[in-house]
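[1] Just to be clear, the model below is a prediction. Sequence and coordinates:
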Amino acid sequence: MYKGVQEMDVVQRSKLSDRCFTAMNYFLLILFTILCIYPFYYVFIFSISDPAKVVSGVTWFPKGLTLYNYISIFKIEGIVRAFMNSTIRTVVGTLITLFCCSIFAYTVTKNQTYFRKFIYRFVILTMFFNPGLIPIYLTMKSYGLINSFWIYILPFAMSAYFVILLKTFIEQLPISLEEAALIDGAGYFTVFAKIIFPLSQPILATIAVFSAVNQWNSWFDNYLYVSNPKLQTLQYLLYQYLTESQRIADSIKNMNTQQMLDAANQMVLTPEGVRMTITMIAVIPIILVYPMMQRYFVKGIMMGAVKG
């Protein structure tokens, strides 16, 4: 009897400790989530606040709810064209990357491909060596890609990292499916288009997220290779305005108190408002795309890393 009471007491203590541990876990995870989300939330409410009323900053709610910052930013000359350039670059570049990398990865999985091991290892070797800025520039110039929209697309058509993920994923698919299709008279391209490609959706979605984020955020290639204003991307244009906003911020610091009060009584686009609004414009499209791919993301990464 006494032993049974002791066992019940141990079980109750164990349950209590488990509950305390679970509660502490929830508390820490919620705190961590708030710490991650609040900076983005702060930028968002700052961007939709009245520029004259957020001189002292914001906390949890916008001050003087308005879309003035966004309206003013999109009135900047060339901003809409740059937004379209970045959108087209992201969509077309991602599709071409998926097609080229998946075709190449499927090819090097076939024993019938001559020197497939050498080719695959050579691709992996490119991850360890960087030719440098000048050779890359001269190569792009020799191909006639300088001041061309294709400079945003073709250099990203192949990625060694994406090829590794795709090859590993394709190799773990049941070989019997492909053999059955070949027996029925299907060619390799038909097998790829109707069997391999549909079954590779998880890893393709994962690569699509990586590629789209990279294409959308890229601005350095615009800085190096493109001087035509009609081909400017959103990220590079926003980078230029962010740089200019710092100069405006420095001039505002030199204003006397009365001038700052006079400016605060008017609806003006401040440097801080420029930064916050530009940050939101650059981040929102990716945030909208990511949830659609999230259900494939973890599955694709895990399955693409099972075999080396």
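    Everything's here; your move.

[2] all contacts plus neighbour counts: C-alpha atoms, from now on.
    Fine.

[3] Can you show me the helices along the stretch 101-250 of the chain?
    116-125, 133-142, 160-171, 175-183, 188-191, 197-199, 201-217, 220-225, 234-253 (DSSP state H, counting those that start in this stretch).

[4] try it against this one:
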Amino acid sequence: MISKQQRSFAERTFDILNYAFMAVFSFVCIYPFYYVFIYSISEPRLAQRGIYLWPGNFNIDAYIKIFSLNTIPHAFLISVEKTVIFTILCVYFSAMLSYLFTKRVMPFRSLMYRIVVASMYLNSGLIPWYITMKTYGLRNSFLLYVLPGIINAFYIILIKTYIEQLPSSLEESAQIDGAGFMTVFNRIIFPLSKPIVATVAVYASVGCWNMWIDNYLLVEKANLQTIQVILYSYLNEAQSLSQGLADMMRSGNAGRQLQLSPESIKMSITVISVLPILLVYPFLQKNFIKGIMLGAVKG
């Protein structure tokens, strides 16, 4: 039989190995983005020789010149605007439909819920989607970014499962006091669903921010271009973009040493496209984890 001292030593050993493994695993997950970041703020000549933990000769010329392009600031604002609006609409209307699906008095409730769930498994494809969006008049329209997708089957399942766990007495007491459907939803159900709402908000915002195919296929107006499509085109043309920015630097700063390269342009573009989501996620992480756990109880 193992003594208490031996058992404690085994536990301490396990803890040490566990912490070491998690530290290595965390480093493996974080380091790729960290490498991209330090490469983007390093002098290209030194970065090409190899950097590992620290940037080589701090340099942000790539960021300065990328944001000096006329298309970048406006496209960034368009992306932020569409992400915020879409997230708000998606969370609110998906939550409202989820609440409807919890009401047994709703006509054809089971049938409609099954149709929503079936949409997760059936996909018509790119061409029917393109024709549908064009038929609805969403081509070259900002509404293309916010209307399609505000009702999401996966979010409905999460929110519906969470709402079903709320005490029914809260809703019944409000109805006795004369509260209608919208009053109960807006003042009781929706506020109490904060954890799952935060979870859905993270999913919706990340998905909308990364979405680019709608802009790529259906938007031709320059004032509606998003940062994702513009950066995608810059990634594909990093060599010519680097040369063009270098020419701008020479014309504006005669005799200054070249501080740009295609690789530094690519790294800077990658950081710009990922950083906004990384800044938002920590604020919702607590509710995100709690919402996932509670929303998964009933499966």
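    Arrived safely, thanks for sending. Keep in mind that this is a model prediction, so the values were computed, not measured.

[5] TM-score for these two?
    Once superposed, the chains reach a TM-score of 0.92 (TM-score structural alignment, normalised by the length of structure 2), with 287 aligned residues with a C-alpha RMSD of 1.6 Å.

[6] Tell me which of the helices of the stretch 101-250 of structure 1 lies nearest to residue 44 of structure 1.
    For residue 44 of structure 1, the closest of the helices of the stretch 101-250 of structure 1 is helix 234-253, at 16.8 Å, according to C-alpha to C-alpha.

[7] Any buried residues in that closest one, and which?
    234-238, 241-242, 245 (16 or more other C-alpha atoms under 10 Å).

[8] just checking, next helix/strand downstream of that helix?
    helix 257-264 (DSSP states H and E).

[9] Now tell me what touches that next one from outside.
    Contacts to helix 257-264 of structure 1, defined as C-alpha atoms under 8 Å, 6 or more residues apart in numbering, come from residues 51-53, 55, 252.

[10] Check stretch 29-37 of structure 2 too.
    For stretch 29-37 of structure 2, with C-alpha under 8 Å, 6+ apart as the criterion, the contacting residues are 52-53, 267-268, 270-271.

[11] so where is that stretch in structure 1?
    Under TM-score structural alignment, the match for stretch 29-37 of structure 2 in structure 1 covers residues 36-44.

[12] In structure 2, which helix is the longest?
    When structure 2 is parsed with DSSP state H, its longest helix is helix 4-40.

[13] And the helix or strand following it, what's buried?
    Downstream of helix 4-40 of structure 2, the first helix or strand assigned by DSSP H and E is helix 44-49. For helix 44-49 of structure 2, a neighbour-count test (16+ other C-alpha under 10 Å) marks 44, 47 as buried.

[14] Average separation of the helix or strand following helix 44-49 of structure 2 from the aligned part of structure 1, please.
    Counting by DSSP H and E, the next helix or strand C-terminal to helix 44-49 of structure 2 is helix 61-68. Once the two models are superposed, helix 61-68 of structure 2 sits on average 0.9 Å from its counterpart in structure 1 (mean C-alpha distance after the TM-score superposition for structure 1).

[15] what span of structure 1 lines up against helix 61-68 of structure 2?
    Residue span in structure 1 matched to helix 61-68 of structure 2, by TM-score structural alignment: 68-75.

[16] Mind listing what's buried along the matching stretch?
    Result for stretch 68-75 of structure 1 [16+ other C-alpha under 10 Å]: buried residues 68-70, 73.

[17] can you check stretch 137-147 of structure 2 too?
    Result for stretch 137-147 of structure 2 [16+ other C-alpha under 10 Å]: buried residues 138-140, 142, 144-146.

[18] Go through these and say which is closest to residue 210 of structure 2.
    Distances from residue 210 of structure 2 to the buried residues of stretch 137-147 of structure 2, taken by C-alpha to C-alpha, are shortest for residue 145, at 11.6 Å.

[19] Can you tell me what sits against stretch 184-203 of structure 1?
    102-103, 106, 165-166, 169-170, 177-178, 181-182, 296-297, 299-301, 303-304.

[20] Also stretch 298-308 of structure 1?
    165-166, 168-169, 172, 202-206.

[21] same thing with stretch 47-63 of structure 2?
    So stretch 47-63 of structure 2 is contacted by 35, 38-43, 46, 259-260, 264-265, 268 (C-alpha under 8 Å, 6+ apart).

[22] Onto which residues of structure 1 does stretch 218-237 of structure 2 map?
    By TM-score structural alignment, stretch 218-237 of structure 2 lines up with residues 225-244 in structure 1.

[23] okay, how far is it across that stretch, tip to tip?
    Using C-alpha to C-alpha, to the nearest Å, one end of stretch 225-244 of structure 1 lies 22 Å from the other.

[24] on average, how far is the longest helix of structure 2 from the matching bit in structure 1?
    Helix 4-40 of structure 2 sits 1.2 Å off on average (mean C-alpha distance after the TM-score superposition for structure 1).

[25] Name the residues of that helix that are buried.
    33-40.

[26] try stretch 247-260 of structure 2
    Buried, per 16+ other C-alpha under 10 Å, within stretch 247-260 of structure 2: 249, 258-260.

[27] Report the distance from that stretch to the chain centre.
    Mean C-alpha position of stretch 247-260 of structure 2 versus that of the full chain (C-alpha atoms, centre = their mean, to the nearest Å) differs by 36 Å.

[28] Counting neighbours, which of the contacts of stretch 29-37 of structure 2 comes out on top?
    Among the contacts of stretch 29-37 of structure 2, residue 268 has the most neighbours (other C-alpha atoms under 10 Å), with 24 neighbours.
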